[in-house]
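Visitor: what follows is a protein structure lacking sequence information:
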């Protein structure tokens, strides 16, 4: 039975994608979006040209990460 070879992601070398039935996650699709985004520089380009008026006093996530989440969803 043929399986996909293991793929290490460039944006996070600790994440490995494979089809061997090991540790499973439903987030794999988002990892592929992130990998593609990093390769073409989409989020970085948006951050350079987009200015958000954000009045949050306390926050955990940067505007870049919030925007990335919205795009991937």
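Guide: That came through, no problem. Source: prediction; values computed, not measured. Numbers count the residues shown, from 1 in each chain.
Visitor: from now on I want contacts and neighbour counts done on CA atoms only, so please keep to that.
Guide: OK.
Visitor: which parts of this protein are strands?
Guide: 7-8, 16-17 (DSSP state E).
Visitor: distance to residue 65 and mean neighbour count added to these, as JSON lines?
Guide: Converted to JSON lines, the strands of the chain look like this (distance: least, CA to CA, whole Å; neighbours: other CA atoms under 10 Å):
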{"stretch": "strand 7-8", "distance to residue 65": "22", "mean neighbour count": "12"}
{"stretch": "strand 16-17", "distance to residue 65": "21", "mean neighbour count": "15"}
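Visitor: comparison target below:
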């Protein structure tokens, strides 16, 4: 069974459950898809206050949240 996910940097992403070599970060790809569909990190971003000085912010809070998750 093969499952096609959203492309990542113009690369086709497929999940194949037939076995073979394993990777320790495959769960991250699945989590990204779940977050994309449910909008969990976006909802979290809306309820958390960002105390940083907006004039000095280089990275949006949503990006930092997704990185930490």
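Guide: Looks like it arrived, so ask away. Predicted model, so just to flag it, every value in this text is computed and none were measured.
Visitor: could you dump the strands of the first structure to TSV with distance to residue 29 of the first structure?
Guide: Shown next, in TSV, are these (distance: least, CA to CA, whole Å):
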stretch	distance to residue 29 of the first structure
strand 7-8	13
strand 16-17	10
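Visitor: counting by contacts, list what the longest helix belonging to the first structure packs against.
Guide: The longest helix of the first structure (DSSP state H) is helix 28-40. Contact here means 3 or more CA pairs under 8 Å, 6 or more residues apart in numbering; DSSP states H and E; on that basis helix 28-40 of the first structure packs against no helix or strand.
Visitor: what do you get if the cut-off is 10 Å, keeping everything else the same?
Guide: Packing contacts for helix 28-40 of the first structure, counted by 3 or more CA pairs under 10 Å, 6 or more residues apart in numbering; DSSP states H and E, involve strand 16-17, helix 42-49, helix 63-72.
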